[in-house]
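# Here you go, sequence then predicted model.
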Amino acid sequence: MPPGITTLAADAPTLSAANTGFMLICSALVMLMTPGLAFFYGGMVRVKSTLNMLMMSFISLGIVTILWVLYGFSLAFGTDIGSVIGWNSDYVGLSGIGITQLWDGYTIPVYVFAVFQLMFAVITPALISGALADRVKFTSWALFITLWVTVVYFPVAHWVWGAGGWLFELGVIDFAGGTAVHINAGAAALGVILVIGKRVGFKKDPMRPHSLPLVMLGAGLLWFGWFGFNAGSWLGNDDGVGAVMFVNTQVATAAAMLAWLGYEKLRHGSFTTLGAASGAVAGLVAITPSGGAVSPLGAIAVGAIAGVLCAMAVGLKYRFGYDDSLDVVGVHLVGGVAGSLLVGFFATGGVQSDAKGLFYGGGLDQLGKQAVGVFAVLAYSLVVSAILAFLLDRTIGMRVDEDDEISGIDQVEHAETAYDFSGAGGGAAPRTTASAPAPGTTATPQTKKVDA
């Protein structure tokens, strides 16, 4: 996000129809990312958990939207209180905002900024859900989202992007959410799974994706929507910074996908569709904090490094025994950390700010700031998320019963199944006819299908 701009009354900005329209389109693109994430995650689980995985993303659209309007926008972007939280009574219920009132220093209405930021708030807890596949009660998940965005996401968003937030004032660069979104969600996922434990059959039963086409569809929608996520975070494009971010988003994603596939081929001998999709997402994650600070060549480096690191990291769950079902920790936490820290190496000082990284003569100053932001958000989200999961687990329970997990969470929690095979084909039922036994064999009737 761009820093706040101080203007004199005579130089006060006026509403820009172009920037307003651009930001509304970007908001819609970011909204599309949550259904895209639902498909991405939904294809990666087994058939019996497909609907639950879709719903764990979609419910965030409902819960977080209402909370954002009621108090979330005020907590995240209201007047600073002690550098840790914001508050503005005019933002409560969005009731005290004029329809033409501009966001401070910019040429877009407050309403447009609020709805753009809402979509970030929606997708962040949805990202966590991939780590918890197959085993969490839907009611408990809904309550967890409510508590988590209130005590984790809204404050962290203020730290990173709110005027007066302590990481904002420190000078941590996070263009579009490496810390506030991806490290935040990845650390939260790790905190929760350490509390709720492993799936039944983890490291014993095959838990392969049931629909790789759905995974690829979801990855494509995420890639498409991410242009709004990243380029829109400059809140306009009067100076070309948003255009640079758009280009870097594409470049880093391509580099990460290729790097993941190369690592996969060397390590496992195959180029997989799951690897291509996962690599693309890893690149999107890594360029999110850094894309406004690096050149396109730097974006290639960021994407390639993140692609390899994330490909390596997804195997850590088997070494250390934590069950991160769909590799939220391996992709979002590791990718977010990589992208945020790499700002300290590859920042050119010629795009969103004059801050330079180590490779451009800036020394270790920016890298130190980035490290503070990374580990502050990681530690806070990890600890608080684990506490929330522990409290819910000890009160209403976080997990479904073991028998229900084995039989399928879709039926238990949603009374539905993703696919109905009972009438597959839609034609007449196949008929069978007996064939004569071969000479010298027992005369047991054999059947063969007769085309209807």
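Structure received.

# Only C-alpha atoms from now on, for both contacts and neighbour counts.
Will do.

# ok, and the closest non-adjacent residue to the most centrally placed residue in the chain?
Centroid check for the chain by C-alpha atoms, centre = their mean gives Leu127 as the closest residue, at 4.0 Å. The shortest distance from Leu127 to any non-neighbouring residue, by C-alpha to C-alpha, 6 or more residues apart in numbering, is to Ala185 (6.2 Å).

# here comes the other one, which I'd like you to weigh against the first:
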Amino acid sequence: MSVQAAWEACSKTDTLFILVCSVFCWLIIPAVGLAYSGYSTRYNSLASFYPGLLAVAVCSIQWWMLGYSLAYGEGNSVFGGFSKIFHIGVLAEPVGSIPEILFSEFQLIFCATVCAIAIGGACERGRLLPLIPFIFLWCTFIYAPLAHMVWSENGFLANLGALDFAGGTPVHICSGATATAMSLYLSYPLFRSKRSPIRTPQHLILHKPHNTLCQLLALIIIWNAWLAFDAGTTLALNFKSVMAACVTNLCAASGALTWASLTYYETGKWSLDSTFLGAIAGLVLITPSAGFIDMTTAVGFGVLGASLGRQALRIKFTKRAALLRWVDNGDTFATHCLGGFLGTIVTGLFARREVAAYDGSTIIKGGVVFDGNWGQLWIQIVEAVIGFVWSFGGSYVLYALVDCVPGFEVLGTDEYVLFPSALGFYWSMLMRYRDIIAGMDASQMGESLHAAQWEGEEDYHPFEGVRL
């Protein structure tokens, strides 16, 4: 079939719908960076935002080269194979009713979103350079095979009967487990970061989010774009896509109100941070089930996700967490990892055959509560466990391997160094920390989101020593 004939076979309405959804979903990636920037101290704000841009850049190249083929190419039950490397033959051939190239682009955005969330585990501590090879390897060996297992026609978990509408396991469990693995490795480095005396995790300090404006913008963008994230998963404009958007919004709303209300009950103050985390908890819980549950169930999911997520968040503030060097700067473990695990399991409880069939073609056996299918619950548990073990174990190994390479030490330096005084002609005897305490912006970036962050910032000569 020629490209033009294949294009004529595609639905223009569905194509336009998924194209618009893709544009909206792309905004989630920098919005995740905004959220991490808001959570970080002002000395780390730009370095916490920047990995999100690295994620979309590296993932785009990797997806074109290998990722799409490994995730959706023909292969075995775990890997998709190499039939579509470099997008050979990926043009207008319909996938459902949209061109395959658009399907690939939509799935790329999923991959980059998961990656942007996952590398939050390195916020305020991890160096930026090692993230580039890590992201490429992670997309190749962690995300692509997991997406293939869950969503590909011949994937292991798909054939097992797992219900995962928009990514409870490939999106949230994968990102949360990866972030947790990175964070633990930075606390207990094994290779070059461990051998170097200047790289020690002495800097573990809990702090409040420094920039609520970043959190506010991130909340607005993510909440809005996640409606397209779930609705677009149907790959067509039909009543099921409409329903998915509606239950997604409702679950986020109930989650935001629940978390914020619990905080108000305890402190007597309303909190944007609590509202943000509650909405995220709701979005996480609804992701695997958006195409399988009704409106009333969505409200309950939001309340459940926010309530349990808030309790899980307390873990990082305990004495035992400090003793174990537990760091979760982006709160990915409480919201994404545990929330994704919970969302995957409750999908097996409350999925409904009637709702799944709103697109006119999907047939499922349903879940426990409405359809009496107890077997679905065990399938969901198996999916969640495999997703966590695959993501956590594989990410830990990959991060450690990158740390083995000279020059790619993953942990920022934490040594004492001498800095010149403000007058500039003598050395101050004050000892200051390098990299992490001074700020990752100062050590890893050439710019800052805040004025006068480090000495000499006002003396700007970007082309000094360069012939123009």
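Arrived safely. Treat the numbers as computed from the prediction; the structure is a model and nothing was measured.

# coming back round to it: check which helix or strand covers the residue nearest to the centre of the first structure.
Per DSSP states H and E, Leu127 of the first structure falls inside helix 110-128.

# how distant is that helix from the center of its chain?
Between the centre of helix 110-128 of the first structure and the centre of its host chain there is 11 Å, according to C-alpha atoms, centre = their mean, to the nearest Å.

# Check stretch 201-211 of the first structure too.
Centre-to-centre, stretch 201-211 of the first structure and its host chain are 22 Å apart (C-alpha atoms, centre = their mean).

# go on, stretch 163-171 of the second structure?
With C-alpha atoms, centre = their mean, you get 13 Å for stretch 163-171 of the second structure.

# Onto which residues of the first structure does it map?
The alignment of stretch 163-171 of the second structure onto the first structure (TM-score structural alignment) spans residues 173-181.

# Need the counterpart of the residue nearest to the centre of the first structure in the second structure.
Correspondence of Leu127 of the first structure to the second structure, assessed by TM-score structural alignment: Ile117.

# got a list of what its match touches?
Ile117 of the second structure sits next to 32, 52, 175-176, 179, 332 when contact means C-alpha atoms under 8 Å, 6 or more residues apart in numbering.

# Please apply the same query to Gly372 of the second structure.
When the contact criterion is C-alpha under 8 Å, 6+ apart, the partners of Gly372 of the second structure are Gly366.

# Aligned counterpart of it in the first structure, please.
Gly372 of the second structure maps onto Gly362 in the first structure when the alignment is built from TM-score structural alignment.

# Look at its match and give its secondary structure.
What DSSP: H, G, I helix; E, B strand; the rest coil gives for Gly362 of the first structure is coil.

# Met207 of the first structure now?
Three-state assignment for Met207 of the first structure (three-state DSSP): coil.

# neighbours of the closest residue to it other than its chain neighbours, just the number please.
Spatial nearest neighbour of Met207 of the first structure, chain neighbours left out: Arg46 (6.6 Å); criterion: C-alpha to C-alpha, 6+ apart. Neighbourhood size, Arg46 of the first structure [other C-alpha atoms under 10 Å]: 18.

# Map Arg46 of the first structure across to the second structure for me.
Aligning on TM-score structural alignment places Arg46 of the first structure opposite Thr41 in the second structure.

# Ok, Phe346 of the first structure next?
Under TM-score structural alignment, Phe346 of the first structure pairs with Phe350 in the second structure.

# follow-up on the earlier one: what is the mean deviation of the helix or strand containing the residue nearest to Leu127 of the first structure from its aligned residues in the second structure?
Using DSSP H and E, Ala185 of the first structure sits in helix 184-196. Compared with the second structure after fitting, helix 184-196 of the first structure deviates on average by 1.1 Å (mean C-alpha distance after the TM-score superposition for the first structure).

# Compute the inter-axis angle for the following helix or strand past that helix and helix 110-128.
Remark: after helix 184-196 of the first structure, the chain's next helix or strand is helix 212-231, criterion DSSP H and E. Interaxial angle, helix 212-231 of the first structure versus helix 110-128 (axes from the mean of the first three to the mean of the last three C-alpha atoms, to 10 degrees): 140 degrees.

# how about helix 212-231 of the first structure, which residues of the second structure does it hit?
Matched against the second structure by TM-score structural alignment, helix 212-231 of the first structure falls on residues 212-231.

# with the first structure superposed, average distance for the matching stretch?
Mean for stretch 212-231 of the second structure is 0.8 Å (mean C-alpha distance after the TM-score superposition for the first structure).

# buried set for that stretch?
212, 214-216, 218-219, 221-231 (16 or more other C-alpha atoms under 10 Å).

# Would you mind finding the longest strand in the second structure?
Longest strand in the second structure by number of residues (criterion: DSSP state E): strand 427-433.

# what's that one packed up against?
Counting contacts by 3 or more C-alpha pairs under 8 Å, 6 or more residues apart in numbering; DSSP states H and E, strand 427-433 of the second structure packs against strand 416-420.

# So what touches the strand it packs on?
Contacts to strand 416-420 of the second structure, defined as C-alpha under 8 Å, 6+ apart, come from residues 426-434.

# just the strands in the stretch 351-452 of the first structure please.
Assigned by DSSP state E, counting those that start in this stretch, the stretch 351-452 of the first structure shows strands spanning 431-435, 446-450.

# Let's have those strands in CSV, adding mean neighbour count.
Listed next are the strands of the stretch 351-452 of the first structure as CSV, based on neighbours: other C-alpha atoms under 10 Å:
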stretch, mean neighbour count
strand 431-435, 11
strand 446-450, 11
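
# Which element, helix or strand, includes the residue nearest to Ala231 of the second structure when sequence neighbours are not counted?
Nearest non-adjacent residue to Ala231 of the second structure, counting by C-alpha to C-alpha, 6+ apart: Ser241, 4.4 Å away. Here Ser241 of the second structure, judged by DSSP H and E, is contained in helix 239-267.

# Give me the angle between that helix and helix 212-231.
150 degrees.

# in the next helix or strand after helix 239-267 of the second structure, what's buried?
Later in the chain than helix 239-267 of the second structure, the nearest helix or strand by DSSP H and E is helix 272-286. By neighbour count with 16+ other C-alpha under 10 Å, helix 272-286 of the second structure contains the buried residues 273-286.

# cool, stretch 365-379 of the first structure as well?
For stretch 365-379 of the first structure, by 16+ other C-alpha under 10 Å, it's 366-367, 369-374, 377-379.

# which residues touch Gly43 of the first structure?
Residues in contact with Gly43 of the first structure, defined by C-alpha under 8 Å, 6+ apart, are 50, 209-215.

# let's go with 6 Å and repeat that
Counting by C-alpha atoms under 6 Å, 6 or more residues apart in numbering, Gly43 of the first structure makes contact with 209-212, 214-215.
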